[in-house]
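Engineer: following is a predicted model, sequence given first.
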Amino acid sequence: MGMITSAWNSLKMLESYDKSKYKEMRYCAILALISTAVLYTIPYICGFLLDWMVESVSAEQSLDIDYLLDVCTVILLMVVLWYVASNESKRRMSLIALSMTRHMRESLNRKLMRVPVSYIDNALAGDMSSRFTNDIPAVSKLVSSDYTGFIAHLTMIVSILLMMLISSPVLGLIFLLMVPVVIFIGWRISTRSERDFSEMSVKVAELNSQMNDIITTHKTMKVEGLESEVVDQFKRTNRDFTSAYVKSHTRSGMLNPMVSTMMNVGYLLTVIIGAVMLYYHNMPVGMFLTFMIYVRVMSTPLLLTVTLFDSIREETVSLNRIMDVLNAPEEEGEDTDGDFRITDGVIKVEDVSFSYNGDRKVLKGVSVEFVPGKVYAVTGSTGSGKTTLANLLMGFYRPDSGSITIDGRDIKKISREELGTNLTAVLQNPWMFSGTIRENIIYNRSDLGEEDLKEVASLTGLDSYVNELPDGYDTAIGEESTYIPLPQRRLLALSRALIGDPKILILDEAVAGLDPIRGQSILDRLLASKSGRTIIIISHNQALIEQVDEVVHLEEGTVNSHLLDVNAS
């Protein structure tokens, strides 16, 4: 029963995910059931036909050719029905698997765009990427072949047992006693291996995560001389994965030999008892041959059922991991109607407290207001909460208490799309994606053209760097492409932030690392364009701080001072 329960639970999960596709899957399962039942009825009809012919010859009667042709026609039609139903089921299930997994990938991608940043922070990068690279292909295999295969082989077992009982009730009952034993052994072994398969999935995620870290922090490891430590850590994780793999597959690998042994014992008993019954004329020759065919064929569906059950268990773990992500809580505000629009860009932070892990408060009762037409500097020592405040303003996290409003609307109730359109930021470590410099700046904004691109590049000073490149703005960057130094990457990120003319601009050490002349030039241009825009700069640069309109100084998570007129002070 454990096999059927596990398979049923996985099917219920698929039904909850996509009911329309689940209905098609049920239709395919019915086709598979029909094709299997028809296929294993054919040997019984052949045995019946053989006995009829033997009896006719024994009674020295002439064969009824019309009757013989009618039976052969029925068998031929059954073969055609089996072929059509079987292939149609496989064809449809392949299309369903393709459609469902494509939709699942898109759903996972959309979900990752809607979950809170804290959800991503608490997940290993390798674990999340393995949902796409490992788990979705496993679900595709579950839908395309294992689901209908499991049903078809269960149907084979039931059909064969039924035909055995019809062919010879005595031999059928003897053989029937062995089937529960085989299934019980398979269930016990599979139940114990389920935990091992789950552990193996976790270890695969850890391996992926470590490989991702090795690739992305390769230079840091070289500089710090951490190669040997990283190699040792990877060896430990790889050893744990190997141990989990060997344990799970060794245990599940015991199934086939045990089932084969039991089936061979059953075959031997059937031959001995059947031969005795045949000798004493208690069983027709045709039914005996039919029964022996069923006994020999029975081992295949039993072995495949148990093997498929192992696969379904492993694939159900993958399905659970995907559903865990799809059922994860989304950010507040994602279900808004989208009618609200940011018009001015007035930000009010009122008595906001926040902690990342629920223990130490990073911000404690912070209250501050940012209005358009001014440039603000947020200062403070390392760990004072500057970047955390910027993260809250960008909607990456939600305050534990207090509120943040933009134009009088709680940030929780503003859609991510609206925030992304009117609030942009340049972070300490600028993000680049694989593509051209042009694509990295314009980034899917179809309403922007070449003039907008060159205007913003001129504003940030990126144009002088790009003009020296052979391919200019069409230069490919990103992974395995042209390397861009960090200062120029910051200029590119600043250009991307400014090109959409946002009402709110947050710069987290955005001009750090630039030469003083370039940094001052960018600041002058930002100050000149501050009209109608709220600009918040997080910086330790004293020369920069002296030129802004207001300074908000944080110390240990609280506003230590708020200078309203920097120049006067």
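Structural biologist: Arrived safely.

Engineer: contacts and neighbour counts: CA atoms only from here.
Structural biologist: Fine.

Engineer: remind me which helix or strand the residue of the chain most remote from its centre belongs to.
Structural biologist: Distance from the C-alpha centroid of the chain, by CA atoms, centre = their mean, peaks at E60 (70.5 Å). Assessed by DSSP states H and E, E60 sits outside every helix and strand.

Engineer: so how far is D51 from it?
Structural biologist: To D51, E60 is 14 Å away according to CA to CA, to the nearest Å.

Engineer: structure B:
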Amino acid sequence: MKGNILKRLLKYILRHRRFAAGALLCALFSNILMIAGPYIIGMGVDNIAGKGRVDFENILYIVLVILGLYIVSAIFQWTLQVLTGKLANRAVEELRNDVFVHVSKMPLEYYDRNPHGDIMSRLTSDMEYISEGIFQAVTQMVTGIISIIGSLVFMFILNPAITLIVLIMTPVTFLIASFITRRSSRLFKEQSRLGGELNGFVEELIGSQKVVKAFNYEARAQERFEEINGRLYKAGRWAQFYSSLVNPSTRLVNNITYVLLGLTGGLAAVAGRLSVGYISSFLTYSTYFSQPINNITSVTTQLQTAVASAQRVFAVLDSETEQTDKGLMEFKSSGGKVSFEEVTFSYTPDTRLISNFSLNVQKGTRIAVVGPTGAGKTTLVNLLMRFYDANSGNIYIDDINIRAMTKDSLRKSFGMVLQDTWLFSGTIRENIAYGKPDATDEEIVNAAISANAHSFIRKLPLGYDALVTEGGGNLSQGQRQLLTIARVMLIIPPMLILDEATSSVDTRTEIKIQKAFNKLMEGRTSFIIAHRLSTIREADVILVMNNGQIVEQGNHEQLMAKGGFYSKLYYSQYETAD
């Protein structure tokens, strides 16, 4: 699994070969120049120790050469940092774009089953961990490998026998690091998962502050937060504990190696097989050899966190998206005839909501759908708009199966006003023109007038240029709903879906909006879902639903005369408690 994740990350890195190649060249040149330094220093030491007097001219030349090598190496090292930073940011930018595009194509079912805060965490904090991991992988691991190989080559040149000590001790270092890393990897995955869970809880809590305060839920919310945060702390503590053992353990082995090299190097010098200068060079190379290993193990935490985060991000990319519209027809409604044929649907396999549902709606008919909570009213809309697909059966518009249409063209055929309003950060003008960005000012104003929103918009300091905060938090619920109604009235769609469209406005405004809706619905097939039965009395046909089935059908007068389920619903709204 981890290998597959690293391969997928590598594909994003290799999309920017210029930066990757530049970083590798800088790492190569920087380390070669750095590694050449100790060899030259050893020559200088021997130049001093092997003569009765010091040749300052020769020493000065060696010092200048070494100084030049280190300056150029530092320049390459700085360039490496810059290129690696750009490489990491570009790779993560593309990964984030791919995830965002993928998320926009995912079915509503995914959002219904996954906490929104956790999804946001994968697009934000997990991406940052990946970026940091890529940066550390290039700057520490790549340069470390070059340094290890270069140091090993020079040590073999100086004394192959002593170099065997380094080669014998090196596997011990990697075995210790691997042993600890395997145990901490699971904890880092758990840490990432709990981080997403905590973000989801916080996002949910912040978005529902009014409810939290209204029901005095603060204390219980604090308890729940502390419980999740405690589990996150525990997982993070043990992950950090295990990963913190890596660096000290490897440094211990490297220090033992350093002592052994010093002893064997001293014996070799006494025996005349190694000069004093090259002993100093050898010890320096042993440091160059061990230091990258220590550096790599010191960033194990970031690397493992990056891998765990990448696994969470790629899990999103691996989730199924909605079926593509390739090969499907572009639908343009010319009528508005709608038919449901033996449609069966359930959100979960163990609970069937709609079973063998059939319905025929003629062009231009106003269909009101009523019934108790959970009867399946909104589900009909979800199926009609293909937010969900029926488990069995078919739905037709103008005698064309909606599965044969592109989702985009299908949804453009409907104007939809929901009980839950949605506004984005921007001006009122931009929010109204959301479905028609090229709308003229006159069209926008006329739509606002039709929705009875023009009067309150004019009273705002900037009118139609007034800014709306995220979610429309600076407007009342009723004002937000008026803007969403104006948004639909601007595009004048062939068919309408009104799901509790006037539930958040006062009675006087509702009457005015109802008149505008009646004008808008003339000649258009319209589906009206309402709990307040007084708002649908003028509907051509009222469908009374219960347990996913139509139990009664007719206009208001006919249903009231039957004295059945509908009349009981109607009168129950006017009953007063004793």
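Structural biologist: Sure thing, it's come through. Computed from a predicted structure; not experimentally measured.

Engineer: and the residue farthest from the centre of structure 1, how far from H281 of structure 1?
Structural biologist: E60 of structure 1 is 19 Å from H281 of structure 1, by CA to CA.

Engineer: just S118 of structure 1 next, same as before
Structural biologist: 77 Å.

Engineer: and if you look at A512 of structure 1?
Structural biologist: Taking CA to CA, one finds A512 of structure 1 at 99 Å from H281 of structure 1.

Engineer: now do V246 of structure 1
Structural biologist: Counting by CA to CA, the gap from V246 of structure 1 to H281 of structure 1 is 52 Å.

Engineer: how about G172 of structure 1?
Structural biologist: Counting by CA to CA, the gap from G172 of structure 1 to H281 of structure 1 is 17 Å.

Engineer: and D135 of structure 1, by the same measure?
Structural biologist: 57 Å.

Engineer: what about these two, which has more around it?
Structural biologist: D135 (22 against 10; other CA atoms under 10 Å).

Engineer: if we ignore the residues flanking it in sequence, what's nearest whatever residue of structure 2 lines up with D240 of structure 1?
Structural biologist: In structure 2, the residue matched to D240 of structure 1 (TM-score structural alignment) is R231. Leaving aside its sequence neighbours, R231 of structure 2 sits nearest to L194 (CA to CA, 6 or more residues apart in numbering; 7.4 Å).

Engineer: report how many residues lie close to the one you found.
Structural biologist: 21.

Engineer: so it sits against E227, correct?
Structural biologist: No. If you go by CA atoms under 8 Å, L194 of structure 2 and E227 don't touch, sitting 11.0 Å apart.

Engineer: can you give me the strands in structure 1?
Structural biologist: 347-354, 363-370, 375-380, 401-406, 409-410, 423-426, 435-436, 476-477, 504-508, 534-538, 550-555, 558-563 (DSSP state E).

Engineer: what range in structure 1 does the helix or strand harbouring K568 of structure 2 sit on?
Structural biologist: K568 of structure 2 belongs to helix 565-572 when assigned by DSSP H and E. With TM-score structural alignment applied, helix 565-572 of structure 2 matches no range in structure 1.

Engineer: that helix packs against which elements?
Structural biologist: Packing contacts for helix 565-572 of structure 2, counted by 3 or more CA pairs under 8 Å, 6 or more residues apart in numbering; DSSP states H and E, involve strand 549-554, helix 556-562.

Engineer: could you identify which of these is most buried?
Structural biologist: strand 549-554 (a mean of 17; mean count of other CA atoms under 10 Å).

Engineer: tell me the angle it makes with strand 354-361.
Structural biologist: Calculated by axes from the mean of the first three to the mean of the last three CA atoms, to 10 degrees, strand 549-554 of structure 2 forms an angle of 20 degrees with strand 354-361.

Engineer: what is strand 549-554 of structure 2 packed up against?
Structural biologist: Against strand 549-554 of structure 2 (3+ CA pairs under 8 Å, 6+ apart) you get strand 354-361, strand 541-546, helix 565-572.

Engineer: so what touches that strand?
Structural biologist: Identification of contacts with strand 549-554 of structure 2 by CA atoms under 8 Å, 6 or more residues apart in numbering yields 354-355, 357, 375, 540-545, 559, 565-566.

Engineer: so which of the residues you listed wins on neighbours?
Structural biologist: I542 (26 neighbours).

Engineer: list the contacts for the spatially most central residue of structure 1?
Structural biologist: Central residue of structure 1 (CA atoms, centre = their mean): R131, 3.1 Å from the mean position. Contact analysis of R131 of structure 1 by CA under 8 Å, 6+ apart lists S318, R321, I322.
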